[in-house]
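Colleague: Just to be clear, the model below is a prediction. Sequence and coordinates:
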Amino acid sequence: MKQVQQNSSWKLLIQLIKETKPPRLLISIAMVLSLLTTIAGLAIPLLTSKLIDEGSLQSLDGRNLGGIAAAFLIQAAAGAVSVYLLARVGQHVIASLRNRLWNKLLVLPVSYYDSHQTGDTVSRMTNDTGVIKNLITEHLVGFITGVISIIGTIGVLFILDWPLTLVMFSVIPLSLLILIPIGRKMVKVSRGLQDETAGFSANLTRVLAEIRLVKASNAETMEYNRGRIGINKLFTLGIKEGVIQAILSPLISSIIIVILVLIIGYGGIRVSSGEMTAGELAAFFIYLFQIIMPITSIASFFTQFQKTMGATEKIMGILSLEIEELEDGIQKFDTNQPLTLQELTFSYPSSDPILKSVSFSVQPNSVTAIVGPSGSGKTTLFSLLERFYSPDTGRIKLGELSINDLSLKSWRSQIGYVSQESPIYAGTIRENICYGVHGQDKELTEAAKMAYADIFIQELPDKYDTEVGERGIKLSGGQRQRIAIARALLRKPNILMLDEATSSLDSKSEIVVQDALQNLMKGRTTLVIAHRLSTVIDADQIVFLEKGMVTGRGTHNELVNTHELYREFAERQLRVPDG
C-alpha cells in the first residue's frame, strides 16, 4: 500500500512539474554537463594513482599533471554551469507553479474560502511551493549528479579491483537494515512538522489580522496560550527530528569508518601481496569519498522529497478544484429589464435552509428594500444575486434570461455593491476608489464629489495619494463608506445593492452618506437591505423576509396596514416621542 502511495506521489510530482513546461533544452544541456563533470571527476583518482606509482618527483610526467589540471578545470566549470542551469530550470518551474496557483486562487468560488482558513491557503502559496522549490533548486541537482557519480564510480572500482570493491560493499546490506526504519520514522516526523507548521501559520494569520479585536476583548492571554500549544507541538516534533538526526549522523559516520578500516586492512594486504599498487589503493580512497558525498546529497534529497509529497498533494488538490468561469456565457445584455427571483431555496453545507421559496420581482430603475429580523437571509440573498453561490432550487432571471446564462464577469460588472463595512485595502485613496476599474483623474474626481468624499480628501496632506493604512484604519467609518460609494460610482453600475450601508455610522456621517447614496441610486435598479425603516419608507417596494421566507411585499403604507410584524417594526422605529 505504501509503495502504491509512493509511486502515486512520484507521478503527482512529475505531472505537476510537466504542467509548468520546464525548458527542455536547458535540462538537456545541464544533463550533458553533469555527465561531463562526473567523467572528469572519475579521471582524477586514476591520474593521481599514476603519479603515486611513478614514485619520485623526477619521474613526474608533465602530461599526467596537465591531465589532472584539465580534469579539475573541466569538473569545476562544467559543474558550475550545470548547477546554474538546473537551478534556473527549478526557478522557472516554481515561478510557473506559483503563477498557476495564484490564478487558481483568484477564480475559486467564495464557497472555497468559507471552508478554508486564509492562513492555510496562504501556506499553500508560500510554504508548500517553497518546499517544492527547495527540492528542485537545492536537492535535485545533487541527486542527479550524485546518482551519475555513484554509478560511474562503482563501475571504475570494479574494473580497478573487484575483490576489494565487493568487500567494501558487503557493509551496505547490513547498513540498509538499520537505516531504512530510521528513515521511515524521519519521514513521519517531517510530515507532521510540515502540517503543524501550516496550522501554526494559519493561526498566526488569523490572530494578527484581527489584533484590534484581540486587544479590545482582553484576549491576549487566551491567544498566547493557544499559540503556546502550537509552539510546544512544533518544539516536540523538532526534538523528535533532532533525536533521529542524533542517531543517524553517528551511525553513518560509524559505517564510513568501518568501510575505511576494511579498505585499509584488506587493501593493505593486497598491496603487500602485489595484487594492487599503492596508487590504486589511494585511488580507492578518493573514489570512496566520491561515493560518500553523493550519498549524503541523495539522502537529503529523499528526506526533502517526503516533505514535498505532502506539499504536492495539497497543491494538486487546489489545482483540481472547479473554478468560476468568468468569460463563459452571454457577454452583452440589457439590464433595463425586471429582475425576477423565482422560488429560491438555499442552504450552506451542513446547515438548515437559509432561504425558502423566495419569490419577488424588481422593476428596472426602482428601489426595492429588503427588511426583516437578523438572520432572516437578507445578506445571503445578495450573495446569490452576486452569484457567489448558486441556489439549491429556483433561479434568478433578468428579463427572460437566467443570470446563470450570462457571463459572470459581465454580470458582476453591472453591479455596484456597498456593504455595512465596505472593504478598504492598504494603499492610497486613489487605488481604493479605482480598484477593479481604470478611471481617469477626471472621472475619479467626479465620483468622489458625488460621493461627498472629495470634501475630506482635499483636506488631507497628500489628497488622493494619502495612504489609508491596513483595512483603512486611518479613516473614519463615514470616510470609508464614502470611498466605497465613490468606488461604486466609478464602476457606473446599472444594478445597485446596498447592504445596511449606513447602519454603523453616527447621525452626522449618516446624513452625508445618505446624500451620497441618493446620487448613487439615481437612474439605477436598487436593492437595499436596512434595519432602519426611516431609510427605506420611500422605496417603491418593500420585501419583508422572516426566517428565510417572504411574508410580506408592498409599499410602506401597504405593509403597515397588512403585515403585523412590519407594523411593530414601524411603530418601534418611527414613533415620534411625546413633546
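Modeller: That came through fine.

Colleague: Please make it C-alpha for all contacts and neighbour counts, starting now.
Modeller: OK.

Colleague: same for the helix or strand containing Lys104, what does it pack against?
Modeller: In this assignment (DSSP states H and E), Lys104 forms part of helix 62-107. Identification of packing neighbours for helix 62-107 by 3 or more Cα pairs under 8 Å, 6 or more residues apart in numbering; DSSP states H and E yields helix 24-54, helix 129-134, helix 140-169, helix 278-319.

Colleague: Below is an additional structure, to be compared with the one above:
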Amino acid sequence: MIPSSKSSFRKLIPNLVPYLKELATGAIFMLIYVVCWPILAWLAGRLIPAIGEGNLDVVLKIIGEALIVFLVQKLSQYIQDTVLAKPALKISQDIREDLFSKLQGIEIESLQKLSSGDITYRLTEDADRVGEVIYKTVQDTVPCIFQLIAVIGYMVYLDINLALATLFLAPMISFLVGKFGEKVLQTEERSQERISNLASLLAETIQIIPLIRAYGAEHWIQKRFNEEVDLHRNAKYKALKQLALQHPVIGFIEAFGILVVLAIGALRIQAGAIDGQGFSSFFAALLMLIDPISHLTTNFNELQQGKASLRRLKDIERAPREKSSDLTPIKTTTNKGEIIIDNLSFSYKDGNTVISNLNLKIEPGNKVALVGPSGAGKSTIFSLLLKFLVPQRGAIFIDGNNIALTNSRDVRSLMAIVPQKVNILSGTILESIRFGRESTKDQVINAAKIANAHDFIMNMPEQYDTYIEESGTNLSGGQLQRISIARALLDNPSILLLDEATSALDADAERSVQMALNQAMKNRTVLIIAHRLSTTQEADNIILLEQGRVKEIGSHDELMNKNGKYRELCEKQFIRNIKE
C-alpha cells in the first residue's frame, strides 16, 4: 500500500537530526525576522498620521527607525536562508544517494522492467523537486506561518473584534487553496508521467540514431516524439490552468476582504473603539498578511507537485530487493569451479517456463558450450548462476555450496562474465578494468596481458590513463571487448561465462579477441553461450537445449556422429564435417 504523501514527508524529518545546530541558529534568526513585522506595522501606524499632519521631523525619525528595522530583518532573513539551506539540500542529497543505493539491490527481473529514461528522470528531476519542497518548507513556509501568527496576534492586540471580522475570510481562502491543491496534485502526477515517457523515448532514440537513419525512419520517430511532447504539453497545460485560476480567485477574495476591513474599520473608528493611528497600524498589518498568504499558496502548490514526485520515488523503494546479505558466506577457500545443477526448474512471473527439471554436472576446468534456439534457456542459466534469478525448484551447487543459501556477492566473486554487448563506463582504461575493485596497477596490467589488450593500450597516447569516451566511441569493438575480458579476469575467477563474446566483431577483431579468450579460458571452468557453432568445436562438452531441457550432450565429434539436432544446426551454418 502506498503511504500517504504527507506522512512520507514527515518520515524525512529524522534526516534533519544531524543538523540541529544549524536548525537552532536558523530558528533564532527566523524569530528576529518574524518579530520585525509587528514592529513595522506599529511604525506604519505612527507614520501615516504624521504624514497627514505634515510633521516632517516625526516622519523622518520614523523612516529612520523603519530603515533600521528593515536592515535587521533582511540581514536576519539572509542568515536564516543560508543556514537552513544546508540541511534542506543535504536531505535532497540523502534521498538521491539512498535511492541509487536501493537501485543497486533491486531484483534484476524487476529492474529490467523499469525504463532507464524513467529511472533517470526520477533520480534527477523528481529528487530535485522533493529537495526544493523541503528547502522551501524550511526556508519560506515556516517563516510565513510564524509571520502570520505574529501579525495576526498584533491585530488582535489592536482590536479583537476587527481582527475576528478580518479572519472570517481565512477559512474560505484555506478551503479554496486545499481544493486547488488536490486538482494540482492530480494534474501534476499526469504531467510527470508524461515527461517520464518522453525521457524514456529520448534515451532509447539517442542509442539507435544510426539505425533510425539506416532505415530512413526519421519521420516516424519524429512523429512519435512529437506525439509524446504534445501529450506532455496538454498535461502540463492543465496543471498551469489550475494554477492560473487559483491566483485571481484568491486574489479577488483578498481584495474583497481588504475593502470589507476598511468599511468595518470606519465603523469602529466612528464608534470610538479604535483611533486613526491604531487603525493605520491595523491596516498596515493586514497588508503584511497578503505576501505570506501568497507565498503559502504557491508553496502549497509546489508541495502537491513534490508529493507527486515523492510517490514516484517511493515506487523505486517498494521494488522487490535481493535477499542475500544475511546468507551464509562461501565455505571453501579452494575455488575449483565445479558446477552441479540439480533438478532445476524456472518460470518467469508471466508463467513462461524456461528451464524444466534440468540436471547437469560440469567438472572443474571443463569448457562447456550451451547451444540451441532462442528461448531455449541459455541466458537464463547464466542469470540463475549469477543469482539474478531465483529458481522455483531445484538447486545449483558451486564447489559444494548451494548458491540459494549463499551470499550473492560471494557467489558472484567466483565468476566473471564477458557479455556479447560490451558495457564500458566512461573513464580511464585503468578505471574501466578495475571497475571499482581495489587492485594494483600491476594486477590490472597482468589481466590486460592475458586479455591480449596490453600492447594496444601501451600504444595509446596516455596508455592506461587514456580516457574512454561515452559508449567507447574512441575505441574499436575488438579493443573494447578485450578490455571487457581484462575486467573479467582481474579477480582471477574460477568460472568464466562467455555470452557469444565475438559475434558482433569483424574477422580481424574476432581473431584478436579469440586469442584473448583462449588465454583467459586456461585453468578455468568456462560456460559459453554460442549461436555461431564454429566457436563450439573446442568445447569439452556441448549441451543442446530445447525448451529448457537437455536435448543432446557430448563433444563436437560425438554429436556430429549422432546425426541429431546439433548436426542439423551445424549443417545449416555450413559446418558439414567432423573437425579435421
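Modeller: Alright, I've got the coordinates. Remember, it's a predicted structure, so these values are computed and weren't measured experimentally.

Colleague: ok, back up a step: how far is the helix holding Lys104 of structure 1 from where the chain is centred?
Modeller: Distance, stretch centre to chain centre, for helix 62-107 of structure 1: 26 Å (Cα atoms, centre = their mean, to the nearest Å).

Colleague: distance from that helix to structure 2 after superposition?
Modeller: For helix 62-107 of structure 1, the mean deviation from structure 2 after alignment is 2.8 Å (mean Cα distance after the TM-score superposition for structure 1).

Colleague: tilt between that helix and helix 278-319?
Modeller: Angle of helix 62-107 of structure 1 versus helix 278-319, following axes from the mean of the first three to the mean of the last three Cα atoms, to 10 degrees, is 10 degrees.

Colleague: list the contacts for the residue nearest to Tyr452 of structure 1 when sequence neighbours are not counted?
Modeller: Spatial nearest neighbour of Tyr452 of structure 1, excluding adjacent residues (Cα to Cα, 6 or more residues apart in numbering): Ala516 at 6.0 Å. By Cα atoms under 8 Å, 6 or more residues apart in numbering, Ala516 of structure 1 lies in contact with Met450, Ala451, Tyr452, Arg482, Ile485.

Colleague: now with 10 Å?
Modeller: Residues in contact with Ala516 of structure 1 (Cα atoms under 10 Å, 6 or more residues apart in numbering) are 447-453, 481-482, 485-486, 489, 510.

Colleague: now structure 2: which of the residues you listed match?
Modeller: Contacts conserved in structure 2 for the contacts of Ala516 of structure 1, using both residues aligned by TM-score structural alignment, their matches' Cα atoms under 10 Å: Ala448, Lys449, Met450, Ala451, Tyr452, Ala453, Gln481, Arg482, Ile485, Ala486, Glu510.

Colleague: Which element, helix or strand, includes the aligned partner of the first one in structure 2?
Modeller: Taking TM-score structural alignment as the alignment basis, one finds that Ala448 of structure 1 is matched in structure 2 by Ala448. Here Ala448 of structure 2, judged by DSSP H and E, is contained in helix 441-450.

Colleague: So which other helices or strands are in contact with the helix or strand following that helix?
Modeller: Downstream of helix 441-450 of structure 2, the next assigned helix or strand under DSSP H and E is helix 454-458. With contacts defined as 3 or more Cα pairs under 10 Å, 6 or more residues apart in numbering; DSSP states H and E, the packing partners of helix 454-458 of structure 2 are helix 441-450, helix 477-489.

Colleague: In helix 454-458 of structure 2, which residues are buried?
Modeller: Buried residues in helix 454-458 of structure 2, counted by 16 or more other Cα atoms under 10 Å: His454, Ile457.

Colleague: how big's the offset between the next helix or strand after it and structure 1?
Modeller: Using DSSP H and E, the helix or strand that follows helix 454-458 of structure 2 in sequence is strand 467-468. Comparison of strand 467-468 of structure 2 with structure 1 after fitting gives an average deviation of 3.3 Å (mean Cα distance after the TM-score superposition for structure 1).

Colleague: can you list contacts of strand 467-468 of structure 2?
Modeller: With contact meaning Cα under 10 Å, 6+ apart, strand 467-468 of structure 2 is reached by 424-432, 461, 474-475, 480.

Colleague: so how far is stretch 446-465 of structure 2 off the chain centroid?
Modeller: Mean-position distance between stretch 446-465 of structure 2 and its chain equals 34 Å (Cα atoms, centre = their mean).

Colleague: To clarify, my last question referred to stretch 131-142 of structure 1.
Modeller: On Cα atoms, centre = their mean, the centre of stretch 131-142 of structure 1 falls 19 Å from that of its chain.

Colleague: and it, how far apart are its ends?
Modeller: Terminal residues of stretch 131-142 of structure 1 are spaced 16 Å apart (Cα to Cα, to the nearest Å).

Colleague: Contacts only, for Arg491 of structure 1.
Modeller: 413-416, 433-439, 447, 485 are the contacts of Arg491 of structure 1 under Cα under 10 Å, 6+ apart.

Colleague: let's go with 8 Å and repeat that
Modeller: Ser413, Gly416, Val437.

Colleague: Among those, which are located in helices?
Modeller: Ser413 (DSSP state H).

Colleague: Most neighbours among the contacts of Arg491 of structure 1, please name it.
Modeller: Per-residue neighbour counts (other Cα atoms under 10 Å) across those peak at Gly416, which has 24 neighbours.

Colleague: Okay, buried residues for the helix holding Ala448 of structure 2 please.
Modeller: Gln443, Val444, Ile445, Asn446, Ala447, Ala448, Lys449, Ile450.

Colleague: Which strands and helices lie in contact with it?
Modeller: helix 429-434, helix 454-458, helix 477-489, helix 507-520.

Colleague: List of residues touching that helix?
Modeller: Helix 441-450 of structure 2 has contacts (Cα under 8 Å, 6+ apart) with 430, 433-434, 454-455, 482-483, 486-487, 489-490, 516, 519-520.

Colleague: try stretch 210-229 of structure 2
Modeller: With contacts defined as Cα under 8 Å, 6+ apart, stretch 210-229 of structure 2 is touched by Arg194, Asn197, Leu198, Leu201, Leu202, Thr205.
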